[in-house]
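Visitor: Show me the folded form of this:
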Amino acid sequence: MGTKYDNIIVGSGPSGCAVASGLTRDHPILRVLVLEAGDNYNDKNLRIDGKRWLTHQEKDMNWRYKTVPQEHCGNREIDYSRGCAVGGSSAINFSIYSVGARDDYDEWARILGDDAFKWDNMKVRFKELETYHRGIPAGVDRKYAAPSPRDHGASGPLHVGYAAEWERDLVPMLDIFEQAGFPLNPDHNSGNPIGMSVSINSANKGLRSTAKDLLDPKSKGLTVIFNSPVQRIIIEGKKAVGVEANGIQYRASREVIICAGALDTPRILIHSGIGPKEQLEKFHIPVVKHLPGVGQGLRDHYFVPLANIVAATNNDRRAFYSSDQAMEEALEQWKHDSTGPWSKFACELGICWFKLEGLSKTKEFQDLPAKEREYLQKQTVPHYEIVSHFPLHWFMPEFPHDAFEYSSLVVFLYNAQSRGERVTIEALRDALRIANHSAYIKDKIADLTAPKSGSDADLLEYWKQNMSSSWHMTGTAKMGSPLDEDAVVDRNFCVNRIKSLRVADMSVVPLLVSGHTQAAAYVTGATCAEMLIRDRHFYETYNTHFASWIV
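Guide: All right, here's what the predicted structure looks like:
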């Protein structure tokens, strides 16, 4: 039997660490336990900014999940990497820090009927989470990057901002977008991501910032135990009283909060007897509570790359990436003062979100429910994303050794309709406006990867054969009204009909936010922490707290 705690948090990713930080920062008397399945890695080299694209290859830090072969993707298995370390997926992700659209959060609030999730309230939490570093390289015009201090925090534990040095073809790339008629946006984290921006990263001065940075080692009330994968929640009657990890039972006098992510949270719930009755019975798991929405409703963003080999005078990548000596010397420089090529190459991206002008005229759009049509037409909600300067050579098998001067664009599909293909086709076609623009292809030597043609059939086939997950899994334990058949948790993150059990991670978010989801995961945990603190006092006063949920 393990020690008894006030609250037990399962998972130390962005959501779990935000919950733990919120509980222990202002209430040090609380005894809070965080259980993490992975190890606690302290090697600073795992935080090298320019190697952010390689950390996910550390096998011991990655669950290495894959989908089953996908019928409509050439029967390919799709990589579903998830972090297995203190810091969760923030320990292996690519450090893009984008909060999404203000209309995402207002829609979340509308769905739940709760202003706690509105943009104005979420923005306060985002600012509390971050320390935003405003610096940009000398000589760079502020039309490309000029976030307002009123939109950013200055004292949070998560360090975000721009790389100190940018590759020399980045600003020319931004100019090409502007020449092609795409607007510039000096801050994609203002609440309106629409336009071409420079990416804000969860990194500063060559060093990545992860969820682990939210855990205060001086907090007397916080205990973190790693290498402790949770097998099940201990439920007595209809109340969660603890969890079991590696055969050890840890007990909670107040609540258990599951923050294991959109793939592992449903697994833990189902192994605990909470989920679709037919699945539980199929695997001979005693049914504690039939909740048909557990493990259902998975949503994700998907991407395909476009890339050209370009003239050697276009950029400096070959001299660095093709030379083991250059990379080793750069590593020694980084170890000395966190500067040099490993804090420059692939540390800054062009990033943009756009709308499709003709979307509302398609039959697929017209077939959507009225509320979803209304949401997709909101001012700040994009339909697709493009990222430049993605280091494609680390992801393409058998990359040509003489092709390091390549230029890449990665196209992400956002807000896809549940049936049909038009958004996929039109998003890629719109991206080809840049890929085929005269200023973009003036240095082009050959295609590295591209559709055969611009026909509907070839664009769709290109998606099928090349698309990958963006690792933005969401919605598998969805938040909603207790009357919604597919809802797993209520607006307070409480699991329906189970006392003292909450879920706070991307599995509960009832929509797929318009950005890379680590920021949304942080704010989800921060919001849950506020509700726990509020409800803790309520619980102390009224022993019948949550009684109306118990069946």
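
Visitor: drop to CA atoms for contacts and neighbour counts, all remaining ones
Guide: Will do.

Visitor: roughly how far apart are residue 67 and residue 202?
Guide: 28 Å (Cα to Cα, to the nearest Å).

Visitor: Could you check which of these two is surrounded by more residues?
Guide: Using other Cα atoms under 10 Å, the more surrounded residue of residue 67 and residue 202 is residue 202, with 29 against 11.

Visitor: Wait, that one touches residue 95, no?
Guide: Yes: using Cα atoms under 8 Å, residue 202 is in contact with residue 95, at 5.0 Å.

Visitor: Next, show the common contact partners of those two.
Guide: residue 208 (Cα atoms under 8 Å, 6 or more residues apart in numbering).

Visitor: Please enumerate the helices of the chain.
Guide: According to DSSP state H, the chain carries its helices in the segments 14-26, 102-112, 119-129, 170-179, 261-271, 277-282, 317-321, 324-337, 363-366, 370-376, 422-435, 438-441, 456-466, 518-541.

Visitor: ok, now which ones touch the closest residue in space to residue 126 that isn't next to it in sequence?
Guide: Excluding the flanking residues, the one nearest residue 126 by Cα to Cα, 6 or more residues apart in numbering is residue 523, at 6.3 Å. When contacts are counted by Cα under 8 Å, 6+ apart, residue 523 touches 15, 18, 122, 125-126, 129.

Visitor: Just the buried ones out of these, please.
Guide: Among the contacts of residue 523, the ones that count as buried by 16 or more other Cα atoms under 10 Å are 15, 18, 122, 125-126, 129.

Visitor: Dump these to CSV, plus distance to residue 475.
Guide: Shown next, in CSV, are the buried ones among the contacts of residue 523 (distance: Cα to Cα, whole Å):
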residue, distance to residue 475
15, 14
18, 19
122, 19
125, 21
126, 21
129, 23
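
Visitor: Nearest to residue 257 among these?
Guide: residue 15 (10.2 Å; Cα to Cα).

Visitor: since we're on the closest residue in space to the closest one that isn't next to it in sequence, how many residues are nearby?
Guide: Leaving aside its sequence neighbours, residue 15 sits nearest to residue 525 (Cα to Cα, 6+ apart; 4.1 Å). Neighbours of residue 525 under the rule other Cα under 10 Å: 29.

Visitor: One more, so I can put them side by side:
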Amino acid sequence: MSPSSFDFIVVGAGSAGSVMANRLSANGRYTVLVLEQGQKDKSPLLVMPKGFGAVLAGDTYVSRYSVIREDSSTNKEVWLRGKTLGGSSSVNGMIWLRPQPVQLKALSAAGGEHWNWEHMQPYFDELDGKGTDNGIIPVTRHHNQYSITRAFIDASVTAGLPHLTQATELGKEGSGYLHFNIDTKGKRYSASKAFLTPLKKRDTVRIETDIQVNKLLFEDQQATAVLCLRNGEHITYTAKREIILCAGTLESPQILQRSGIGPAALLQSLNIPVVYANPNVGGNLREHLLLGLGFTVRAKSDSENQQYAGLPLLRNLIRYAITRGGPMAQSPCHAAAFVRSTAQLEIPDIQILFSPFSRENNGFSSTPGISITGYPIYPQSTGRIAISSATPGAMPLIEPNYLSHAQDRQNSIAAVRYIRNIATQPTLACKLLEEMPQTLSAQTDEEILELYRNSGQPGYHATGTCAMGHDASHSVIDGRTKIHGVNRVRVVDCSIFPQMLCSVTNASIMAIAMRAADIILEDQ
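Guide: Okay, here's the model as predicted:
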């Protein structure tokens, strides 16, 4: 293998990039280079499920992006993304949810019938073993559940929702225990673990970490190489076949813009030569805006608020080290409800998450409590991301434009009212004392919206900035993931979703990357 020339160059070793590297190299015919800005995923905190809280508090394995919130004067927002092998799959909340089959109609309408559920279901089944621990990604449920978690599910059923029991049912209308990409030994199972670890035995794959991609190089509208930076040194890698951007919703459009593909006015203002003018690069940004309501509880045993400091934390760490069980082996969210805002809808458009702890002032509440979080699953509000400089690493301009669409405002209000309805059902109400004052004062529609604006948090599920579509008038890539207007470069990550496909994105993008890899191989 030449040290600087490869058949395929994969930019980003996150959920999509890990899959892409694995599948493109599987037949042994092609050489693959993977370029990852972060470092290797060696910390035990990346393996212990509850360790992600400490990971997100630091800068070693996450990138931080400042966000412009014109709708809020008090909420200074920062978006976090995984910066290590496995990307955000190595630092996220591990919730495993498939998209609803009908929602893939948006993808097939944009890219062709080869993206519909009939074509995609085999990839999901291979990926998660039909929602079991027998797939490429093992999917499990927490073993030790709190009684108050079951009370939340029972209350949701009393409120009129069906009871969901299987992992593959989650996302349909109903309520049930969540499932997670946590293996039977209590360890996070990231995309890196599933798809990159097996590559150690393949001499046709090279993974470079701690390297930043500056831009793509073109000759006559054909991508030929990737220009990178490492410790101040410029490095160029040549692609003999294709370059696949898997850098994520926030980084892939920035790389394209620095490469001369994007809004012409933006590129010209930064003195970047225009390779192909496409105003859609960086547009169509969609993100979830979450709002959690805290409730105090009667029994201290129903809350984890005191489990993560002092002696309780030490006991939990020892328990995890010995048994791989206990709170440290769990995700922060334990159960969910999926709700239709109107009876006319085919699928739920609101998600409610239950967590056995409550927070205040950026920490756990001093009194025992739980939290119930709600948000619209399919946001219609769209924002944008744009580079602020031709220099890689410069903070981009991110405008999420939350709640600018009337449907998002209506669904956000409905989510809060549904949470309160669940909390009043007898099976849960008997365990609660009261809603915490931070949210209790918001009762009118406008007060609830103001609460979302000033206290809402991002879901870290941003999509859409390199959206799939038929032509460059409304999109960035075509149905075979090729970028409009240029050759030999594709995008495969959450940025290609024309609409949000699911309430969480990890399972969706891994299955889509599996399908995309097959498409790329078909095209060779």
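
Visitor: what's the TM-score here?
Guide: Once superposed, the chains reach a TM-score of 0.88 (TM-score structural alignment, normalised by the length of the second structure), with 489 aligned residues with a Cα RMSD of 2.1 Å.

Visitor: circling back: which of the contacts of residue 523 of the first structure also appear as contacts in the second structure?
Guide: Retained in the second structure (both residues aligned by TM-score structural alignment, their matches' Cα atoms under 8 Å) from those: 122, 125-126, 129.

Visitor: thinking residue 350 of the second structure is in contact with residue 342, fair?
Guide: No: using Cα under 8 Å, residue 350 of the second structure is not in contact with residue 342, being 10.3 Å away.

Visitor: and these two? which has more neighbours close in?
Guide: Set side by side, residue 350 of the second structure and residue 342 show more neighbours around residue 350, with 25 against 12, by other Cα under 10 Å.

Visitor: For that one, which residues are in contact?
Guide: Listed by Cα under 8 Å, 6+ apart, the contact partners of residue 350 of the second structure are 338-341, 374-377, 411, 415.

Visitor: do that again at 6 Å, thanks
Guide: Contacts for residue 350 of the second structure (Cα atoms under 6 Å, 6 or more residues apart in numbering) come out as 338-339, 375-377.

Visitor: What is the nearest of these to residue 474 of the second structure?
Guide: residue 377 (22.6 Å).

Visitor: Tell me which residue of the first structure matches up with the closest one.
Guide: For residue 377 of the second structure, the aligned position in the first structure is residue 414, judged by TM-score structural alignment.

Visitor: what about that match, distance to residue 337 of the first structure?
Guide: 39 Å.

Visitor: quick one, which of these two is more surrounded?
Guide: With neighbours defined as other Cα under 10 Å, residue 414 of the first structure and residue 337 compare such that residue 414 has more, 25 against 10.

Visitor: Leaving out the residues flanking it, which one is nearest to the equivalent of residue 388 of the first structure over in the second structure?
Guide: In the second structure, the residue matched to residue 388 of the first structure (TM-score structural alignment) is residue 354. The shortest distance from residue 354 of the second structure to any non-neighbouring residue, by Cα to Cα, 6+ apart, is to residue 372 (4.7 Å).

Visitor: Determine the number of other residues adjacent to residue 262 of the first structure.
Guide: The local packing of residue 262 of the first structure (other Cα under 10 Å) involves 25 other residues.

Visitor: Who are the contact partners of residue 230 of the second structure?
Guide: residue 211.

Visitor: give me that answer again for 10 Å
Guide: Residue 230 of the second structure makes contact with 37, 209-213 under the criterion Cα atoms under 10 Å, 6 or more residues apart in numbering.

Visitor: any idea how far the longest strand seen in the first structure is from the chain center?
Guide: Looking across the first structure with DSSP state E, the single longest strand is strand 248-258. Chain-centre distance of strand 248-258 of the first structure: 26 Å, with Cα atoms, centre = their mean, to the nearest Å.

Visitor: Onto which residues of the second structure does it map?
Guide: Under the alignment (TM-score structural alignment), strand 248-258 of the first structure falls on residues 235-245 in the second structure.

Visitor: The matching stretch: which residues count as buried?
Guide: 236-245.

Visitor: what's the answer for stretch 346-360 of the first structure, then?
Guide: Buried-residue list, stretch 346-360 of the first structure, by 16+ other Cα under 10 Å: 346-355, 359.

Visitor: what does stretch 271-278 of the second structure give?
Guide: 272, 274-278.

Visitor: What is the distance between that stretch and the centre of its chain?
Guide: Computed by Cα atoms, centre = their mean, the chain-centroid distance of stretch 271-278 of the second structure equals 29 Å.

Visitor: what's the first-to-last distance across that stretch?
Guide: Per Cα to Cα, stretch 271-278 of the second structure runs 16 Å from first to last residue.

Visitor: can you list the residues that contact stretch 113-128 of the second structure?
Guide: Contacts of stretch 113-128 of the second structure (Cα under 10 Å, 6+ apart): 96, 98-109, 129-132, 134-140, 167-168, 181, 194, 479-480, 507-508, 510-516, 519.

Visitor: So among those residues, which ones count as buried?
Guide: Buried among the contacts of stretch 113-128 of the second structure by 16+ other Cα under 10 Å: 96, 98-100, 103-109, 129-132, 134-140, 167-168, 181, 194, 479-480, 507-508, 510-516.

Visitor: Which residue range of the first structure does stretch 450-457 of the second structure align onto?
Guide: Aligning stretch 450-457 of the second structure against the first structure (TM-score structural alignment) gives residues 461-468.

Visitor: Give the buried residues for stretch 51-70 of the second structure.
Guide: Buried, per 16+ other Cα under 10 Å, within stretch 51-70 of the second structure: 51-52, 55-56, 61-65, 67-69.

Visitor: Point to the residue nearest the middle of the second structure.
Guide: Geometric centre of the second structure, nearest residue: residue 461, 3.9 Å, by Cα atoms, centre = their mean.

Visitor: so that one touches residue 82, yeah?
Guide: No: at 11.9 Å, residue 461 of the second structure and residue 82 do not qualify as touching, with contact defined as Cα atoms under 10 Å.

Visitor: Touching both of the two, which residues are there?
Guide: residue 88.

Visitor: Need the counterpart of residue 426 of the first structure in the second structure.
Guide: Under TM-score structural alignment, residue 426 of the first structure pairs with residue 414 in the second structure.

Visitor: List the contacts of that match.
Guide: 339-342, 350, 374-376, 408, 420, 445, 448.

Visitor: could these go into JSON lines alongside distance to residue 255 of the second structure?
Guide: Shown next, in JSON lines, are the contacts of residue 414 of the second structure (distance: Cα to Cα, whole Å):
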{"residue": "339", "distance to residue 255 of the second structure": "38"}
{"residue": "340", "distance to residue 255 of the second structure": "38"}
{"residue": "341", "distance to residue 255 of the second structure": "38"}
{"residue": "342", "distance to residue 255 of the second structure": "40"}
{"residue": "350", "distance to residue 255 of the second structure": "33"}
{"residue": "374", "distance to residue 255 of the second structure": "33"}
{"residue": "375", "distance to residue 255 of the second structure": "30"}
{"residue": "376", "distance to residue 255 of the second structure": "30"}
{"residue": "408", "distance to residue 255 of the second structure": "30"}
{"residue": "420", "distance to residue 255 of the second structure": "44"}
{"residue": "445", "distance to residue 255 of the second structure": "40"}
{"residue": "448", "distance to residue 255 of the second structure": "38"}
